Structures are given as C-alpha cells and as structure tokens.
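Q: mind folding the following:
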Amino acid sequence: MTMTLWIFFGVLAAYVIVAASLARLIKNKDDFYVMGEQGSTLLIVGTLAATFLSAVTLMGIAGISYSEGPLVIGALGSFGAWIGTLIAVVYVGRKLKAMGCRTMMDFFDYRFNNKWVSVVALILMVVGLLGYGIIQLIGAGIVLAEIIDVPFPVIIVAFTLALMVFCSLSGMYGVVYTDTMMFFTMLAISFIIAPMLIGDAGFEAMKGLSETLPGFWTLGGADDRPLGWSISQFLVWILFFACTPALVSRVFPAKNDFVILKVAVIGVFFAPAMQLLVFLAAGAMQVLQPGIEPTDRAMIVGFMEHTNPTLAGIGLAGLMASIMSTASTLFVLTGFALARDLYEKLFDREVSERKGVMLGRISQALVAIVVCAVAISRPAGIYWISIYAGAIFAVAWLPTIVAALQWRRMSANAALACMLVGSISFIVVGELKRHDLITLPANVDNLMVAIVLGTIALIGVGLASRPSAYELETFDDLKQKRMSDSTIRDFLARDNGAAKLIREYRQVWLVMVLFVAIALALWGFLFSKLGL
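A: From the prediction side, this is the model:
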C-alpha cells in the first residue's frame, strides 16, 4: 500500500478510535444529545467549520471554480453562506438554546404544540438531511474509488461503519470531537495545499486566464451565467444556512453564551476563508492542468499529481473528513429525530435515561444501515432530492422560524401553510421549469417564487386566524428567554463571578477585533494580488 493510502486509512482509523473512546462519557440523554452542554470554543468552532466545509465545496463548487472561475460562487455564494451561518449561530441557535432545545424539533413542539406542524417539519427535515447527506456520500465515494483503486462499495461500507461509531456509540460527543479533528485536516488543505497550488500556478498566470477563458474573473464566469443565477446563489446560501439543522444545532452543546459569541467570530471567519482558498486553488489548477474531466476531480487531481505523497494523503483525508463531518452531523440529527422527536414524544414520554440513550443508539444504527444500502445502490432519483434539500429548509423552515420568534400572531395554521406552500411550490415550479413547461421572468428562479409564496401564505393565514391561548403564552415566554441572561446568572453565582464575567466579555471583543483584522489582511492580500 502506498504512503498516500496509509495516511488515508490511518486518519480514518484515528477518527474511529477517538469516537469509540468517547462512549464512556455517555451517562444520560443530555450527554448523548448535547454532550452535557460542555462544548468549549475550540470544539464548537471545529464542528461548525467542519460541517460547513462539505464535499460539495471540495468537489462540486471547486469544479465550477475550475471551469468557470472562482468568483461565480465564491463572491456571492460564500458571502451569502457567511451571512447565513452568522444568523444561524447568533440569532436562531442562541434563541433555541435559551429555550432549552436539544434538537430542532423541540422548537416546533414547544412553540406550537401541534401534531401536524411537528409531523410536517419532521418529514421535511428527514428528507432534506438524508437527501443531502447520501448524495455527498455517493459522489465522493465514486471519485475516491477511482483515485485510490478501492471498490466503491468498500469505501461506502467503511464510511458507514465509521459513522456508526461516531453516531451510535458516542452521540454528539463523537460528532463534535471527530469534527474538530477533521477541521484541522481541512485546515491543511486550505492553508497548506491550496496556497502551494496557487503559488505553483502564479498570480500573474491565474489573472491571464481571462484571456483564454473570457469572463473567468467575473461574477458570470466563463459560461456567462445570468445575474439572476448569482443572486439566487447568494439568497439560497443565506436562507439555507440560516436555518439548517446541521449548523443551528452546533450551538446546543456550547458551554455558555460567551462560547457562542466567540464561535460566531472565529468559526464564521474560518468557514468562508477556507472556501475562498479552495476556490482559488481550483482556479489555479486551470493553469497547472487544463482539461480535467469531470471538473469535480480538479482538487483531487491537484492533491495526487501536484503534491508529494504525504500531502496527497492528507488532501484525500481532508476530502474524506469533509464528507464524514457533514454526513455524521446530518445522520446523527436524523437519528435524534427518530428516537427523541418521533418515538419518545409520540409513544413514551416517560422513557428512562438509560432507555433513551439506547433508543438513540439504535436509531443511529438504523439510519446508517439505510444510508449504506441506498448509497451502494446509487439511485438516480436521490440526485433531485439533494438539489431540493437545502432549498426546502430555506423556503419552508426559515420564514416559519423567524415568524415564530418575532410575530405574536404566528399560529400553527400559519406554520403549516408556510411549510406546505413553500416546499410544494418550490418543487412544482422547479420541475415545470426544468421540463420547459413554464418560463420564469429574467433573473427570477423557483427559490425566489417559493419563498415569496410561502411567506404570503404565512402572513395571510396568520392574519385570517387567531393564535391559541397556548401559542400566545409560549410567544410571551419565548420573548423573555435570553441566552445572555442565563450566562450572566451562572457567572455571578461563582466565586469572584463578576470579575470572570468582565474578563470573558473583554475576550469576546478582543477576538472580534483580532479576526476582523486578519480577515481584512487576508482578503486584501488575495484581491490585490489578483487585481480584483
């Protein structure tokens, strides 16, 4: 076995060993679902950034950056993702954590106490998470099978067994700790391998690509995509990232509000910064090796043919990490939904701590088995599910969650109207457009249509009906709950708590100033070198 494969499988084994060793920390359901709310700044930054940087970044979007130019998605898409992630952490995640949520579904149950709202929200979440996760596993498995000469089913089974260890044995502990390990592997890609590829290509040669590929350094790219497509990418990344369970739930294990605020600065800096460097490195591959097909392989070719075997192994391990960090998060949330949000709430609300953990582990194993079987079969239909997955959260969940947090007239009927109209109209309009049965106006796509229709339905039903006494009471209660209040009370209850509180407050400001300066220096350097 080559050095590259030794590193690849060695890193995979390290993840499994660490995750298995963490099973001893699971004493109750809180440990399993939110790691006892003991997440430090490093751990939450690691899991947030690792979840953000998925195989879609290193393969799909890197392929677009290679063929069309880094700005097509990098300028508006990544900026939209940055805004969306900030909203997910600072606004949605903090508010739901203040409510004591252990899963995203806890919010819908608490806010509306309506079976149909919970059922619809649960279905949308399971379909969205599994669709997005499975297609990542399939696409990356196919590419890795070609590169490292290991059969596709073997790679999928290896990933599945590892995921079962992460999710089934150690729950959120396993996901968060292994995500943080994976984060450092991904940092090697973004801050070691990517700059090497950019350096080998040279900034002048990269700038010169616009002469052979007109539009390479424009928002439309070499394929001259319409402005509406770029705006749609900007919107979908904001709207999807702002409410996706994969990012919002990263806040729940955090130790306190200071950890969340530091994560909002550090984690939200690293996520787009890592993406930007990967996209520029993919563009550099157009100089180093034009003509790569399919273009999704651009970064992998860069690892294998333009670095030494050690870095190639680290690069492939980083790709594997991007798959597994996102997949483990998606699958653990699906398992949580089945065990806690479906079984416990519908069939056994008085389940014991020990039985609750056991049910959580069984649900994770079942999800892993189903995912493995579907991924190995490689169904064509799952591709379309994956396309709709992220956008469904944007058009169905986000207006519902924001209105539930901010609008006193928000009711279960309004929530149902928004989720159903938003998701169904997105799918129907998209399919009609894809089959050329309808034509949308210039610079308008089905995402924009669906979120407008869903929001109109929400407002219309909300104004036409009255919220129940329970919904009014929970809204008023919700407005009183702030994450900062519980953190202040906790600190003031400690010895010398006021001094510790002031010190933490100052640290947050110091971190913010430091990372703003780093971001300005990094972006300014790259933009000046590329003449943008």
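Q: can we go C-alpha only for contacts and neighbour counts from here?
A: Noted.
Q: who touches stretch 26-40?
A: 25, 102-103, 170-173, 252-255, 259, 336, 353-354, 356-357, 360 (Cα atoms under 8 Å, 6 or more residues apart in numbering).
Q: are any of the residues you listed buried, and which?
A: Applying 16 or more other Cα atoms under 10 Å to the contacts of stretch 26-40, the neighbour count classes 102-103, 170-173, 252-255, 259, 336, 356-357, 360 as buried.
Q: of all the residues you listed, which two lie farthest apart?
A: Spatial extent of these (Cα to Cα) is set by the pair 259 and 356 at 27.9 Å.
Q: hang on, the earlier thing: mind checking which of the buried ones among the contacts of stretch 26-40 land in helices?
A: Residues from these lying in helices, with DSSP state H as the criterion: 171, 172, 173, 259, 336, 356, 357, 360.
Q: so the last one touches residue 342, yeah?
A: No: at 11.1 Å, residue 360 does not count as touching residue 342 under the criterion of Cα atoms under 8 Å.
Q: the structure of the following sequence is requested for comparison with the preceding one:
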Amino acid sequence: MTASTPMLVTFVVYIMAMVLIGFIAYRATKNFSDYILGGRSLGSVVTALSAGASDMSGWLLMGLPGAIFVAGISESWIAIGLIVGAYLNWLFVAGRLRVHTEHNNNALTLPDYFTNRFEDSSRLLRIFSALVILVFFTIYCASGVVAGARLFESTFGISYGTALWIGAAATILYVFVGGFLAVSWTDTVQAAMMLFALLITPVFVILALGNYDAAMATIEQANPANFDMFRNLSFLAIVSLLGWGLGYFGQPHILVRFMAADSVKTIPAARRIGMAWMILCLGGAVAAGFFGIAYFNNNPELAGAVNENGERVFIELTKILFNPWIAGIVLSGILAAVMSTLSCQLLVCSSALTEDFYKAFLRKNASQSELVWVGRFMVLAIALVAIAIAYNPESKVLGLVAYAWAGFGAAFGPVVIFSLLWKRMTRNGALAGMVVGAVTVVVWKEFIGLGLYEIIPGFILCSLCIVVFSLLDKEPSASIQKRFDEADQEYKAV
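A: Predicted coordinates for the structure are as follows:
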C-alpha cells in the first residue's frame, strides 16, 4: 500500500457519500421549485452552513493561505473585509430578501425577483441579469474546476487533464440528480469538514515547530515584515482588499440561500451560526499560511512545491504533518470547499437558463417535470463550458474568483440593496445600475486599473445610476409600492 492509498480511499468514500446525498435529495424533489430552491424549507443551521460553504470556495484553503504564506499577515485585510461584508449582508439583506421574493410572485431566482419587483414587462432586467449570471458564473465555475484539479494533481500525482475531469465529475453528478436540496445538505456536511480542516492544521503546524513562541520567533527570523499589516500596501491596496466585502450583496449563490430559508424568523439564528463559522474558518486559513512560513523556513528541503506555487501550502502541510488517513480527511476539506461552491454555482446557472430563458421565452407552459429535466441538462452544459475554460493549467484560482466576485458585487449588489430598502427605486434605475456596474468592472479591470479593485468603482457607479435614473423616472406604480409596503411590514413585524 502506497502512502497515498489511504488518502485515495478517504476521497472515494467522501465523494460516494456526497453522491448518495444527491440520490436521497432526488426522492424529495417533486417540482422545479424543489429543484432550484428546495421548496423554501431550509432551517437555520442548513441555511447558515450552506451559505458559508457555497461562499468559501477552494480559495479559502488554497488562495488565502497561499497569499499569507507569500506576503505575510498584510494579506489578511481581505479576510477583515469579507467578515464585515458578510455580517452586513446577513443583517440588512437576508431577512428582507426572504420576504420580498415571496411577495413578488414567489420569485425563484434573482432575475425573476427583479422582473416582478419592478413589473418589467419588457423583460430587459430578466435578460440582462441572467446574462450577467451566466457570464460571470461560468468564470467562477471554472475557478472551482481548477481548484479541484490542482488538489487531485498535487495529492495523487496525476496529470492536470485527468484531475480536471475527476474533480468535476462527482459534483456534476449530485447536482444533476438532487438539485438544491442535494447542494444544501452536502454543503452542510462540507462546511463541517472545512472547519475541521482549518482548525486542526494550524495547531499541528505549531506543535511541529515546538510551540507558539518558537513559531512566532521563526517567522520573525525569516522576515520581520511578515508581521507588518501594511507591508508593501498603499492606501488603495488596503481599500481594494477591504472592498471584497462589497461583493456579498450581489452573489446569487449566497443570496439564494436566504431565499430558501423556511421563514424570516430563521435568519437571526442562521446569522449567528454563519458568522461564527466564517470567522473560525478565515482565522484558520490565515493561521495555516502564516505558520506555514515558519515550518518551511525550518524545513527548506520540503519547500520545493510551495516555493513553486504558494497556493499549495495547505496541501503540502497536510501531507507532511498528518497520518495518511487523517490527511485524507483534512484534504477532503479542500475538496468539500471546491465542490460546495461549484455545485451551487452550477445550480444558479441552470436556474437562470431554465427559469429565465427557457420558461420565460420558449416554453411558458412547460410542466414541472419538464423544467426539472431541462434544469438538469443545463447543469451539464454549464459544467462542460467551465471545464473547457479550466483546461488552461496556468489558471490561478484567486485571479478568476476576483473577476467574477467583482462582476456580481458591482452589477447586482446595489440593485439588491436599494430594491429592499428604497420604495422609490424604478425599473430604469435598476437596469441602468446593473449595466453600468457590470461594464465598469470589465473596463476598469482591462483598461484602467490604478491599483484599485474593480468592484469599488463598479459598486459606486451602479449606486449612483440607480439613484439618478430612479429620481428622473416617474414614481413606481401603486401595485409596486403596495407590495413593497406589505413585504416591509411583514419583515419589521418579526
């Protein structure tokens, strides 16, 4: 038995368990609402952990520890920004979105919500928002496929091309079969595995170095600048890292978890659970990368892989420090992170294609069974496109995610916030904001830059357009204002 055999067995058992959950969920999926929103039946624990797991992709266990390992504690600004953004999203958006989507014709998707919220008979909001989802989520899905392929490649020494298909196949299968319930239930299991992996690894790194004081002394000896929160960072760079938190307000794969909660009363408990999980996970990821500096400084003969690619620091520490059976469980945490995010992104893309294109424009009277099967085949189609994009082995997980995160945050974030808080907002304001937000991200990223993360100018310009175009427009209809007031009263009554 080779050293990798226990890890292989662990991975296989884990993947089989996820697929089994998919088939159990298949039996609970009776219509299209069940397939893409779980029939709005999620309790506080599943809502919290599935939102967290769908948010924290392979970036959490690869990109973030890698950034800390390479540049020191200064890269933790991004974690601070994410924590603040996630908390504000839970506080101001989660409960309101749960209520408003139900009052707006029981909307199942964000494009569906926008269309009903603003009574958009032209359906331009539906078309454009669905296109934004498809474009940016296909990039996002590709980043998940890359992360999974890197994990299998480095763990088992197989080729990148083979790893690509293995990493994606299991996820595709359980999403294809079980839909939203499968994704949410597996996310809950995966969130627990991610937490275990991120808490246990830094502890074992410190023990391997002797103790906490010895680890800190070694990091300082390697480079005192590792402790500098402002190392090589301009004001714009810090603002850019904190700006990641703005992305939460517009992420469809996170917002859909709020929409699927069984009641708005579930949200406060879910917020507490979700934020505790997130803070522990981000703290563990930062600690793994930070103490990894000390470990590989003391063991330079083992540092070849991480010096070549810093994003492998968590993987390499796990393989070195743990018994192969334990290492298999811990590394399954990375697979969990990858699969949880990829699965919900595939499902959101599928729902956009099925609900917002197929049903809206091609088959208005399609049966529930037909819509479920169209949704399943759309999952397969999007997955194949994402795999094709991910075939470039030079793809960097963090870079791909940054682009997609900014796209959603700038195009949808202000639209979601204003639609829930401002009754005077109009269809033209929403459309103008969405278009300007999305275009700004692309133009800023490709042509302007200036050292500022593109989500910030995109978010600001989107917000300005919403306000200006709404105020220039005539007031929303009486029926729009009536639905808004009813939803707002229900939310405040809780």
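Q: quick one: end-to-end distance for stretch 46-63 of the second structure.
A: Stretch 46-63 of the second structure has an end-to-end distance of 26 Å (criterion: Cα to Cα, to the nearest Å).
Q: the first structure: matching residues for that stretch?
A: Mapping stretch 46-63 of the second structure onto the first structure (TM-score structural alignment) gives residues 43-60.
Q: which position in the second structure aligns with residue 118 of the first structure?
A: Checking TM-score structural alignment: residue 118 of the first structure goes with residue 126.
Q: ok, back up a step: and the ones in helices among the buried ones among the contacts of stretch 26-40 of the first structure, which is closest to residue 191 of the first structure?
A: Using Cα to Cα, those come closest to residue 191 of the first structure at residue 259, 24.6 Å.
Q: what sits against the closest one?
A: Shown in contact with residue 259 of the first structure (Cα under 8 Å, 6+ apart): 40, 41, 44.
Q: what about the residues you listed, which are in helices?
A: 41, 44.
Q: ok, and the contacts of residue 259 of the first structure in the second structure?
A: Counting by both residues aligned by TM-score structural alignment, their matches' Cα atoms under 8 Å, the members of the contacts of residue 259 of the first structure that carry over to the second structure are 40, 41.
Q: what does the helix or strand that contains residue 77 of the second structure rub up against?
A: Using DSSP states H and E, residue 77 of the second structure sits within helix 77-88. For helix 77-88 of the second structure, the surrounding residues in contact (Cα under 8 Å, 6+ apart) are 229, 238, 241-249, 271, 275, 278-279, 282.
Q: number of nearby residues for residue 384 of the second structure?
A: A count of nearby residues for residue 384 of the second structure, using other Cα atoms under 10 Å, gives 17.
Q: the stretch 1-150 of the second structure: helices as residue ranges?
A: Applying DSSP state H, counting those that start in this stretch to the stretch 1-150 of the second structure gives helices spanning 5-28, 32-37, 44-55, 64-71, 77-88, 95-103, 110-117, 124-156.
Q: those helices into TSV, with extra columns for distance to residue 325 of the second structure?
A: Below are the helices of the stretch 1-150 of the second structure laid out as TSV (distance: least, Cα to Cα, whole Å):
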stretch	distance to residue 325 of the second structure
helix 5-28	5
helix 32-37	35
helix 44-55	23
helix 64-71	23
helix 77-88	30
helix 95-103	42
helix 110-117	42
helix 124-156	13
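Q: quick one: closest of those helices to residue 225 of the second structure.
A: Closest among the helices of the stretch 1-150 of the second structure, once you apply Cα to Cα, is helix 64-71, at 8.7 Å.
Q: packing partners of the closest one?
A: With contacts defined as 3 or more Cα pairs under 8 Å, 6 or more residues apart in numbering; DSSP states H and E, the packing partners of helix 64-71 of the second structure are helix 267-298, helix 313-321.
Q: which of the residues in stretch 285-299 of the second structure are buried?
A: 285-298.
Q: can I get the helices and strands packed on helix 64-71 of the second structure in a markdown table including distance to residue 234 of the second structure?
A: Compiled in a markdown table, these are given as follows (distance: least, Cα to Cα, whole Å):
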| stretch | distance to residue 234 of the second structure |
| --- | --- |
| helix 267-298 | 21 |
| helix 313-321 | 26 |
